[in-house]
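Peer 1: Sequence plus predicted model, see below.
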Amino acid sequence: MTAPESVAVSAEEASQSARLYKLTNKNAMEVVVTNYGAIITSILTPDRDGKIGDVALGHRNAVEYIEAEEKPYLGALVGRVGNRIAKGVFSLGGKEYSLAINNGENHLHGGEVGFDKVLWKVESADTQSIRMSYLSKHLEEGYPGNLNVTVTYTLTDENSLIVDYVATTDQATPVNLTQHTYFNLAGEGTGNVLDHEVMLNADRFTPIDERLIPTGELRAVADSPFDFTSPKTIGRDINADDEQLKRANGFDHNWVLNKGVDATELTLAAVVYEPTTGRLLTVSTTEPGVQFYTGNFLSGKLIGKTGKAYAHRGGFCLETQHFPDSPNQPSFPSTVLKPGDTYQSQTVFAFSAR
């Protein structure tokens, strides 16, 4: 089966139909979301002195996301399947499905017109929460089944941003939703993130081949640049003489969280600290993995919402997820959603300062 052509939202349509929705709490924290791509456009949070700053890379409005020369999924909700699928092909129920190819020879982040490039329907919105839905039709970008997806963003008075995903389908299909915000806890457009200190709650990661596809191995991080079990700066090992780092041009790998791979409880994934501002980001998730990406393909050409260039490695992502290429990796936790079942996933981004 060949993927049908999907049509992205035009700038004209976005200017008419896309809106910005502001979530606020009692601590003057603010999160702005648009129904275009369910994108998080900004996150304003206090530093150790109470000074509010925007820690999310992004644009001012939907039109800027559409017209930007580079489109690295800033703040996007990614789906139907986040990350890469080898050669854009998988088999399910005895049938082979061909997906859109948009990353070398691979399928990436839902294809040419993934969930980040469509208009979502706002089901409800108030000062601290917004719920949006999208119907991904059968064979959209090549995926089988009509998939109904709902995402809810909730900003709590404890300075946590909770992301809840729910999905149902009328035909078996892979689903792997994630959030692709680029963080710079010193402030968006404030240089690179190499001095951020990171802890990842993972003793293993999934190494990749030359195509950036997991080999199927779950490799121990011990005695390697991929060991973030104790906090260390992003920059300490990012340029190490390591084949995995060279293949990805830095960190762009999936870490296997320290939990049962089929467990669904909320588990600590990562803690990130920025020493100049004291900002601290703690990420917890029900997902079995997290893709830690260090903005390796940001080039400095992309200009953000405040007119600042986004430098090489000017942001990091913590994409909570099932493992990349899971539809082709039977040893990985399954991403297949079946009719009658409900896909549910939650990730919590908790902000504080010290």
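Peer 2: Yes, it's here.

Peer 1: From here on, just use CA atoms for contacts and neighbour counts.
Peer 2: OK.

Peer 1: in what helix or strand does the nearest residue to K305 once chain neighbours are set aside lie?
Peer 2: If the residues on either side of it in the chain are set aside, K305 comes closest to H59, at 4.3 Å by CA to CA, 6 or more residues apart in numbering. Using DSSP states H and E, no element contains H59; it sits outside every helix and strand.

Peer 1: Report how many residues lie close to H59.
Peer 2: Under the neighbour criterion other CA atoms under 10 Å, H59 is assigned a count of 23.

Peer 1: right, and it touches G304 too?
Peer 2: Yes - with contacts counted by CA atoms under 8 Å, H59 reaches G304, the gap being 5.3 Å.

Peer 1: For the residue nearest to K305, which residues are in contact?
Peer 2: When the contact criterion is CA atoms under 8 Å, 6 or more residues apart in numbering, the partners of H59 are 41, 65, 304-305.

Peer 1: Counting neighbours, which of these comes out on top?
Peer 2: Sorting the contacts of H59 by how many neighbours each has (other CA under 10 Å) puts T41 first, at 27 neighbours.

Peer 1: any idea how far the closest residue in space to that one that isn't next to it in sequence is from P327?
Peer 2: Closest residue to T41 in three dimensions, ignoring its sequence neighbours and counting by CA to CA, 6+ apart: G58, at 5.1 Å. Look at G58 and P327: by CA to CA, to the nearest Å, they are 31 Å apart.

Peer 1: So which of the two has more stuff around it?
Peer 2: Set G58 next to P327 and count neighbours by other CA under 10 Å: G58 wins out with 29 against 23.

Peer 1: so the more buried one makes contact with L302?
Peer 2: No - the pair G58 and L302 does not pass the contact test of CA under 8 Å, sitting 9.8 Å apart.

Peer 1: for comparison:
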Amino acid sequence: MSSIRTIALTSAAAIITLSGAALAADAEREVFGTLEDGTEIEAVLLSNDDGVTARVITLGATLQSLQTPDKRGTVDDIVLGHDTPAEYLATPQYLGATIGRFANRIGDATFSLDGTEYTLEANDGDNHLHGGVTGFDKLVWTITDVSEDDDGAASVTMSLTSPDGAGGYPGTVEASVTYMLDDDGTLTIDHRATTDKTTIINMTNHSYFNLSGHKDMRPIVSHDLMIPASAYTPVDSGLIPTGEIRDVAGTPFDFREPMRIGARLRNGNDEQIMLGLGYDHNFVLDEGDEDMRLAARLTAAVTGRMIEIYTDQPAVQFYSGNFLDGTTPGKGGILYRQGDGLCLEPQVYPDAPNKPDFPSARLEPGEEYVHVMKIKTGVTK
């Protein structure tokens, strides 16, 4: 059962673009900071005429800032992040980072391919999380393109080489991420990878959203969330999927209609909520007619801000920021606490390499892994 969207290298699909009128987005390259060893971390600021800006830094190919207007036209930052490169390396929260090689968890930090067992770095108890100790989020990516096009979009492409054996994974992987902001306020994130040896790939973006913004941050428990998923994957005590695909009906995991996040977040009668310390679960998206499906819609009544997440992947992880404990330094001197942000991460299922009935994360030489996701920003009417 395959889910990785791959294409033959002889007919590579073009980056998705959205049409617009006149040129209405700009891209500016700047210095974000330096690491202790003197390595310079660059940033590219993408902006459009409606006040939407996205700053992407080369450390972790990370979305460091996403500024959007609220219903009154006040612009504020709606993603969590850090002000310096050092803070990104000092904290394990993956704020806005590109995750790879495999997003989410792999049980017992092992998996097999064609009879060969591979041992990964165990960095989440006995399990493997988000690519291991030195995943894509902790590496410095190279800017390969910064451009503005005639359709009103601005973009930056970053790339890296992950050598054979990195983190325990087989194959040398060439990875790239393109961030593109259009004149409608949609941020497209296009993940791609190739390999010289059969391997597994599951890349995503790990942004934490808070639609109240940084200037007057309110807990995300007051946000309303809709996820068009009729099922989810329950987990064990290590947050590894058990293999069951469970119906959301009659459970705190039913977000098929907009639901206030805080309404069931502390449901002590639900074992899965207790195991996850809230929501930290994979939602199986309902199938649609289009390649790009709606994965989630998040709204904040106070500011009127809204985002919609679209993806070509089969699932989305909803994480309610349960491990933010007040020790993570955020932008502007804020200490991020539980409830300050949530993640909506399109993906294949967690532990897919060890669950034959789950969609496959396998990537072969001669194929190209493609994961396109979109963050559509706006305000509610």
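Peer 2: Yes, it's here. No experiment lies behind these values; they were computed from the predicted model shown.

Peer 1: that older thread, among the contacts of H59 of the first structure, which are in strands?
Peer 2: Taking DSSP state E, the ones among these that sit in strands are T41.

Peer 1: what about the second structure, which of the contacts of H59 of the first structure hold up?
Peer 2: Among the contacts of H59 of the first structure, the ones still in contact in the second structure (both residues aligned by TM-score structural alignment, their matches' CA atoms under 8 Å) are 41, 65, 304-305.

Peer 1: tell me the SS of the aligned partner of I143 of the second structure in the first structure?
Peer 2: For I143 of the second structure, the aligned position in the first structure is occupied by V122, per TM-score structural alignment. Under DSSP: H, G, I helix; E, B strand; the rest coil, the three-state class of V122 of the first structure is strand.

Peer 1: isn't V122 of the first structure right up against S133?
Peer 2: Yes - under the criterion of CA under 8 Å, V122 of the first structure makes contact with S133 at 6.6 Å.

Peer 1: joint contacts of those two?
Peer 2: Taking CA under 8 Å, 6+ apart as the contact criterion, V122 of the first structure and S133 have no common neighbours.

Peer 1: how about the residue nearest to T41 of the first structure, what does it touch?
Peer 2: Residues in contact with G58 of the first structure, defined by CA under 8 Å, 6+ apart, are 40-42, 74-75, 304-305.

Peer 1: How much space separates it from E188 of the first structure?
Peer 2: Spatial separation of G58 of the first structure from E188 of the first structure under the definition CA to CA is 8 Å.

Peer 1: Checking my notes, K246 of the first structure in a helix, right?
Peer 2: Yes - when classified by three-state DSSP, K246 of the first structure is found to be part of a helix.

Peer 1: Which residue range of the second structure does stretch 154-174 of the first structure align onto?
Peer 2: Stretch 154-174 of the first structure covers residues 180-200 of the second structure once aligned (TM-score structural alignment).

Peer 1: and which of the contacts of G58 of the first structure is nearest H107 of the first structure?
Peer 2: Out of those, the one with the shortest distance to H107 of the first structure is L74. That distance is 18.2 Å, counting by CA to CA.

Peer 1: so G168 of the second structure touches A122, yeah?
Peer 2: No - the pair G168 of the second structure and A122 does not pass the contact test of CA under 8 Å, sitting 10.1 Å apart.

Peer 1: Between those two, tell me which one has more neighbours.
Peer 2: Summary of the neighbour comparison: G168 of the second structure and A122, criterion other CA under 10 Å, with A122 having more neighbours (20 against 15).

Peer 1: Let me know the outermost residue of the second structure.
Peer 2: Computed with CA atoms, centre = their mean, the maximum C-alpha offset from the centroid of the second structure is found at G115, amounting to 30.8 Å.

Peer 1: P144 of the first structure corresponds to which position in the second structure?
Peer 2: Taking TM-score structural alignment, P144 of the first structure has P170 as its aligned residue in the second structure.

Peer 1: ok, its match - contacts?
Peer 2: Here P170 of the second structure is in contact with 118, 164, 197-199 (CA under 8 Å, 6+ apart).

Peer 1: residue ranges of the helices in the second structure, please?
Peer 2: Assigned helices in the second structure, in chain order: 85-90, 271-276 (criterion: DSSP state H).

Peer 1: okay, the ones you listed, which one's buried deepest?
Peer 2: The highest mean neighbour count among the helices of the second structure belongs to helix 271-276 (a mean of 18), with neighbours defined as mean count of other CA atoms under 10 Å.

Peer 1: what stretch of the first structure lies opposite it in the alignment?
Peer 2: The counterpart of helix 271-276 of the second structure in the first structure, counting by TM-score structural alignment, spans residues 243-248.

Peer 1: for stretch 97-114 of the second structure, same thing?
Peer 2: Using TM-score structural alignment, the partner range for stretch 97-114 of the second structure is residues 76-93.

Peer 1: Straight-line length of the matching stretch, end to end?
Peer 2: 30 Å.

Peer 1: Need the contact partners of that stretch.
Peer 2: By CA under 8 Å, 6+ apart, the surrounding residues in contact with stretch 76-93 of the first structure are 37-40, 96-101, 105-110, 114-116, 136, 143, 172-181, 213, 321, 324-328.

Peer 1: what do you get for stretch 234-244 of the first structure?
Peer 2: Residues contacting stretch 234-244 of the first structure (CA under 8 Å, 6+ apart): 193-198, 207-208, 225, 245, 250-251.
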